[in-house]
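> everything below, folded, please.
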Amino acid sequence: MQVEISNSEDSKTLTDKEIFTKIWLSPRKVFKFINDQQYDRYVYLLLALAGIANAFDRAVSRDLGDKMSLWGIIMLCFFVGGFLGWISIYIYAGLISWTGKWLKGEGNSSSILRILSYALIPIIVAMIFLVPQIGIYGKEMFKSDGDITSAGLIPNFIFYGTMILEFVLAIWTIVLCVVAVAEVQKFSIAKSILNLLLPVFLIGVPILIIILWIYSI
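Next up is the predicted model:
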């Protein structure tokens, strides 16, 4: 598929392939295209995949391997994460739009959700690394006291190497989110970072106060 950009001085086009390749090193150009053209082609697929990726992260952090089988965890992440995992992203986009208005941002919740879905591509790609990780340690990586050291030198090199790559992709996702919000809100990078953090403080601070109050009783 090829879409024309008609509102620029030079008539340019971006194919689907160019969108998914140039977003890694030329994100500003791609995000401008997505925002200006309201490019929605893969938004819901990307949100579903991002939901699955987030579900696997939560499965590790919540030690689901202590309570569920490996196949149960995988099915839960794919079906619940794919169908419901995007809701948190939807809510976050709405909060970014709301707090962004305090900073004179121009984006609405739909435009922010659209552009964030593409900014999440690195963590979606990072799911590829789950295949060797699960192949090496299986359910152990989802347990609170799982054994993830005894597989041997080469398997451990692969396992921890892929974890490092996952971390790098997570950092790059954050960078892309900053650039994406800066483009859609017409913010500087510093203001974009503030816009991304405000919803976290808006929700996190009251929760922290409630937790501290409960523990003080």
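> drop to CA atoms for contacts and neighbour counts, all remaining ones
Will do.
> what is the burial count for residue 2?
For residue 2, the neighbour count with other Cα atoms under 10 Å is 10.
> wait, it sits on residue 14?
Yes - with contacts defined as Cα atoms under 8 Å, residue 2 counts as touching residue 14 at a distance of 6.1 Å.
> buried residues in stretch 178-187?
In terms of neighbour count (16 or more other Cα atoms under 10 Å), stretch 178-187 has its buried residues at 178, 179, 180, 181, 182, 183, 184, 185, 187.
> what is the distance between stretch 23-32 and the centre of its chain?
On the basis of Cα atoms, centre = their mean, to the nearest Å, stretch 23-32 is displaced by 16 Å from the centre of the chain it belongs to.
> could you check how far the residue nearest to residue 2 when sequence neighbours are not counted is from residue 106?
Once flanking residues are discounted, residue 2 sits nearest to residue 15: 4.5 Å by Cα to Cα, 6 or more residues apart in numbering. To residue 106, residue 15 is 26 Å away according to Cα to Cα, to the nearest Å.
> following up with a second sequence; could you model it the same way so I can compare the two?
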Amino acid sequence: MTNLYRAVLSNLLIKPKKAFKLIKRYDLDKYQFYFLILIGITNVIHRDFLKLSDINNNFWPREFVLILVGALIGWVGIYIYSYLIYLTGKWFGGHGDQSQIFNMLSYAAVPGILILMISLIAIIILRVLNFSVADYNVQQHIWGDDYFAIIQTVKYSVNFIAWCHFILTIIGLTVFQGFGIGKSIANVLAALMIIILPIALFVLALRLHHH
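Reported below is the predicted structural model:
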């Protein structure tokens, strides 16, 4: 990894605008698929966190296969999302093309790799402590309980990192689309609405049909 990439990654959280300007200026896309593979693995492990932490769960080979699939297709969701941001960004006069936005989103997702590290550490600790999902009821536990403390720490860490991802996406759009903060937020929301609205209408239609 060259000094330029190291400069980008070291500034991503402390000086994100500077990092995104470097990414745009030098078209730094060499490692984007490595980032996205890790994010794909992260999504699978986070989704099945409690199952993987359960001492009674012998997660080989099913979970291993799911992790491999997540690694292979981890970039698909971000690719689709980048296209929707590109498409809706045109409505607001955005200047970025899809490949640039896709690259920006891959960097904005990099803090999510911390979720992978936190989750793996928590999974190992919980399995060492003989954690069992069948015996665990979150409503009966408090912060003094080891299981509860670990699981809640992971939960709040994930929420914090998710907000970092959102903020980095907004800042990235100010650089790649040439927007202010307000338009960048509108660009993200418009892209999300294209995903959410058809699903909401489909669910509503099903409910009306059953009634």
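> TM-score of the superposition?
Put the two chains on top of each other and the TM-score (TM-score structural alignment, normalised by the length of structure 2) is 0.83; 202 aligned residues with a Cα RMSD of 2.9 Å.
> the aligned residue in structure 2 for the residue nearest to residue 2 of structure 1 sits in which helix or strand?
Residue 15 of structure 1 maps onto residue 4 of structure 2 when the alignment is built from TM-score structural alignment. Using DSSP states H and E, residue 4 of structure 2 sits within helix 3-11.
> what's in contact with that helix?
18, 19, 20, 22, 23, 28 (Cα atoms under 8 Å, 6 or more residues apart in numbering).
> ok, the fourth one - how many residues close by?
Spelled out, that is residue 22 of structure 2. Other residues within reach of residue 22 of structure 2 by the criterion other Cα under 10 Å amount to 16.
> give me the mean distance between whichever helix or strand residue 36 of structure 2 is part of and structure 1.
Assigned by DSSP H and E, residue 36 of structure 2 belongs to helix 32-47. Taken over the aligned residues, the distance from helix 32-47 of structure 2 to structure 1 averages 1.7 Å (mean Cα distance after the TM-score superposition for structure 1).
> what helices or strands is that helix leaning on?
Using 3 or more Cα pairs under 8 Å, 6 or more residues apart in numbering; DSSP states H and E, the elements in contact with helix 32-47 of structure 2 are helix 62-91, helix 98-108, helix 113-128.
> one step back: more crowded one of residue 15 and residue 106 of structure 1?
A direct count of neighbours by other Cα under 10 Å for residue 15 of structure 1 and residue 106 places residue 106 higher, at 15 against 12.
> measure that one to residue 191 of structure 1 for me?
Taking Cα to Cα, one finds residue 106 of structure 1 at 13 Å from residue 191 of structure 1.
> please apply the same query to residue 160 of structure 1.
Counting by Cα to Cα, the gap from residue 160 of structure 1 to residue 191 of structure 1 is 35 Å.
> which one of these two has more residues nearby?
More crowded of residue 160 of structure 1 and residue 191, by other Cα under 10 Å: residue 191, with 18 against 14.
> and the angle from the helix ranked longest in structure 1 to helix 130-137?
Counting by DSSP state H, the longest helix found in structure 1 is helix 153-185. Relative orientation of helix 153-185 of structure 1 versus helix 130-137 (axes from the mean of the first three to the mean of the last three Cα atoms, to 10 degrees): 150 degrees.
> other SSEs contacting helix 153-185 of structure 1?
If you count contacts as 3+ Cα pairs under 8 Å, 6+ apart, helix 153-185 of structure 1 packs onto helix 27-37, helix 109-119, helix 121-125, helix 130-137, helix 189-216.
> kindly recompute the last result at 6 Å.
Applying 3 or more Cα pairs under 6 Å, 6 or more residues apart in numbering; DSSP states H and E, we find helix 153-185 of structure 1 packed against helix 121-125, helix 189-216.
> mean neighbour count, the ones you listed: which tops it?
helix 121-125 (a mean of 20; mean count of other Cα atoms under 10 Å).
> which strands or helices does it pack on?
Short answer (3+ Cα pairs under 6 Å, 6+ apart): helix 121-125 of structure 1 packs on helix 153-185.
> please name the nearest non-neighbouring residue to the residue nearest the centre of structure 1.
Nearest to the geometric centre of structure 1 sits residue 120, at 3.9 Å (Cα atoms, centre = their mean). The shortest distance from residue 120 of structure 1 to any non-neighbouring residue, by Cα to Cα, 6+ apart, is to residue 173 (5.7 Å).
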